[in-house]
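Colleague: With the sequence up front, the predicted model follows.
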Amino acid sequence: MEPNKESSPYPPPGPGMMMSPPGQYAPAQPYGAYPPPVMVQPGAPGMAPGQPQQQQQQQQGGGWMTIPQGIPNCPPGLEYLTSIDQLLVHQKVELLEAFTGFETANKYTVKNTLGQKVYWAVEDTDCCTRNCCGPARPFDMKVLDFYQNEVLHFNRPLRCQSCCFPCCLQELEVSAPPGNVIGTVEQNWSIFTPQFSIKDTSGNTVLRIEGPFCTFS
């Protein structure tokens, strides 16, 4: 004959509840202790388990792009270019130039497709050159990273960009790091479409660029 089981005034645990084995107890918590708070950045999406931190930062948008790590044989500051396939260049609007027509040094923000900043670009010219030569002016362009280090340098001498003078077309010299020429961008003679050749240090054409039909600046 089975002994009478003492009835409990509490309902049995549900199927989802865990019971401690006999003789074992959950670790005691100090009186008044609460579980640690979970800090969530406003506007940032939650990171799924196992999701890389770099991918989470790229999904947030805005700010600066995370520098890719572990890229061998890559010049300092150009690591960004190994993980993106498109760059968007935005020119900064200068109020003085917009309202008065006085030509100021151009400034650009280079972003990826997520809207994150990759580089700054700053024109280095004098006031007389900008306002007398217009779009055909010679210039030096400095491309800076997040740490204000110059990672690229563009130099364009004074040339003619008219199709009537094919012997003096535009040419742009590219250096990375500054002082180390890695190639040139040379304009090809064309009547209706702007055409350029990208050449290495040996003068070999590695890429060609063809613009839209009948462009005017």
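Modeller: Arrived safely, thanks for sending.
Colleague: switch to C-alpha atoms for all contacts and neighbour counts from now on
Modeller: Will do.
Colleague: What are the boundaries of the strands in the chain?
Modeller: 88-91, 107-111, 117-124, 139-144, 150-156, 171-175, 181-188, 195-199, 205-210 (DSSP state E).
Colleague: Make JSON lines from those strands and add mean neighbour count to it.
Modeller: Converted to JSON lines, the strands of the chain look like this (neighbours: other Cα atoms under 10 Å):
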{"stretch": "strand 88-91", "mean neighbour count": "14"}
{"stretch": "strand 107-111", "mean neighbour count": "19"}
{"stretch": "strand 117-124", "mean neighbour count": "21"}
{"stretch": "strand 139-144", "mean neighbour count": "20"}
{"stretch": "strand 150-156", "mean neighbour count": "20"}
{"stretch": "strand 171-175", "mean neighbour count": "19"}
{"stretch": "strand 181-188", "mean neighbour count": "19"}
{"stretch": "strand 195-199", "mean neighbour count": "18"}
{"stretch": "strand 205-210", "mean neighbour count": "13"}
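Colleague: What sits closest to I191 if chain neighbours are left out?
Modeller: C163 (5.9 Å; Cα to Cα, 6 or more residues apart in numbering).
Colleague: Distance of the one you found relative to Q59?
Modeller: 45 Å (Cα to Cα, to the nearest Å).
Colleague: what's the answer for P178, then?
Modeller: For P178 relative to Q59 (Cα to Cα), the value is 32 Å.
Colleague: Presented hereafter is structure B, for comparison with structure A:
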Amino acid sequence: MTTVAVVTDQPKGGMEMGPVSQQLPASVEYLKGLDTIIVRQKMEIFEALSGVETKNRYQILNKDFQEIFFAREESNECERIMCSPTRGFRLNVTDNENKNIMRFIREFKYCTGCCCCAEGCCSMVVAAESPFGRNIGKIALANSKCDSHVRIFDSDDRHLFTIWVPCCFCQDGCCPADVIFPVTDPSLTTEVGKMAKVFRGCCVEAIGDADTFRLEIPHDLDLNKKILLIGAVFFIDYLRFEQK
């Protein structure tokens, strides 16, 4: 079993019950100054041995691999087993005091959409909230002529970032490299960061879909934008890597 250090110096405070707070939870302030965020899915032994899809769980880590947040999936069992990549879900993210700090929500769709119909009836959209109930934006699959790409919007539906999804996700002995997803501005002319699916080794890649992602972003990026980019990691994991 892998032991992960836990960050204990997160800003204190939390959400009061009642009306939805318009402020970010205090512990989210820990993201300030971070330029590298690791999202690592927990390996589920039952899933690896049986092939039956279970609820995803993720550690959100800093660059020193210290746990800062933890995400747990809520979803329908039938959708997970029969329609794994397109299932609806709620990913509830907690801090190290087990307080709810952010949530990502996707509705079930029968298909993921191809490049030409990604914005039609098969459109995949993940809504982002922090704290629960406070909309901060969304992540959505967009139309294109060839490669799939993902657009990130703020709560006023302003286009913030675009992430291009490469055609090839091969990771094996012949291709032992990370899969890179460039993050650009809406004009596609300026790269503002990048996401990478980390290569874990041939054997590990073959037995399960517990993937690890590395998000590299400007350290002074707005906190809401950092949360949306974390949501984009989950979006891409479910969209392209939940099919083993």
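Modeller: Structure received. Computed from a predicted structure; not experimentally measured.
Colleague: tm score of chain vs chain?
Modeller: Here the superposed chains carry a TM-score of 0.65, computed using TM-score structural alignment, normalised by the length of structure 1; 155 aligned residues with a Cα RMSD of 2.2 Å.
Colleague: on that earlier part again, with Q54 of structure 1 as the reference, name the closest of the strands of structure 1.
Modeller: strand 117-124 (14.7 Å; Cα to Cα).
Colleague: compared with structure 2, how much does the closest one deviate?
Modeller: Here the mean offset of strand 117-124 of structure 1 against structure 2 after fitting is 0.5 Å, by mean Cα distance after the TM-score superposition for structure 1.
Colleague: Check which helices and strands that strand is in contact with.
Modeller: strand 107-111, strand 139-144 (3 or more Cα pairs under 8 Å, 6 or more residues apart in numbering; DSSP states H and E).
Colleague: Tell me who's in contact with the aligned partner of L172 of structure 1 in structure 2.
Modeller: Under the alignment (TM-score structural alignment), L172 of structure 1 maps onto V126 of structure 2. By Cα atoms under 8 Å, 6 or more residues apart in numbering, the residues touching V126 of structure 2 are F104, I105, R106, E107, K138, I139, A140, G231, F235.
Colleague: From the residues you listed, pick the one nearest E29 of structure 2.
Modeller: The shortest approach to E29 of structure 2 among these belongs to G231, at 16.7 Å (Cα to Cα).
Colleague: quick one: that closest one and C203 of structure 2, what's the gap?
Modeller: Taken as Cα to Cα, the span from G231 of structure 2 to C203 of structure 2 is 28 Å.
Colleague: out of the two, which sits in the more crowded spot?
Modeller: G231 (25 against 10; other Cα atoms under 10 Å).
Colleague: quick one: the helix or strand that contains that one to chain centroid distance?
Modeller: Taking DSSP states H and E as the criterion, G231 of structure 2 maps to helix 223-240. Chain-centre distance of helix 223-240 of structure 2: 3 Å, with Cα atoms, centre = their mean, to the nearest Å.
Colleague: Which neighbouring elements make contact with that helix?
Modeller: Using 3+ Cα pairs under 8 Å, 6+ apart: helix 223-240 of structure 2 touches strand 125-129, strand 135-142, strand 149-154, strand 212-216.
Colleague: With distance to P85 of structure 2 as added columns, please give those strands in TSV.
Modeller: Formatted as TSV, those follow (distance: least, Cα to Cα, whole Å):
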stretch	distance to P85 of structure 2
strand 125-129	13
strand 135-142	14
strand 149-154	16
strand 212-216	17
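Colleague: out of those strands, which comes closest to D95 of structure 2?
Modeller: Per Cα to Cα, nearest to D95 of structure 2 of those: strand 125-129, 14.6 Å.
Colleague: Superposed on structure 1, what's the mean shift for that closest one?
Modeller: Counting by mean Cα distance after the TM-score superposition for structure 1, strand 125-129 of structure 2 comes out at 0.3 Å.
Colleague: If you count neighbours, what's buried in stretch 95-106 of structure 1?
Modeller: E103, T104, N106 (16 or more other Cα atoms under 10 Å).
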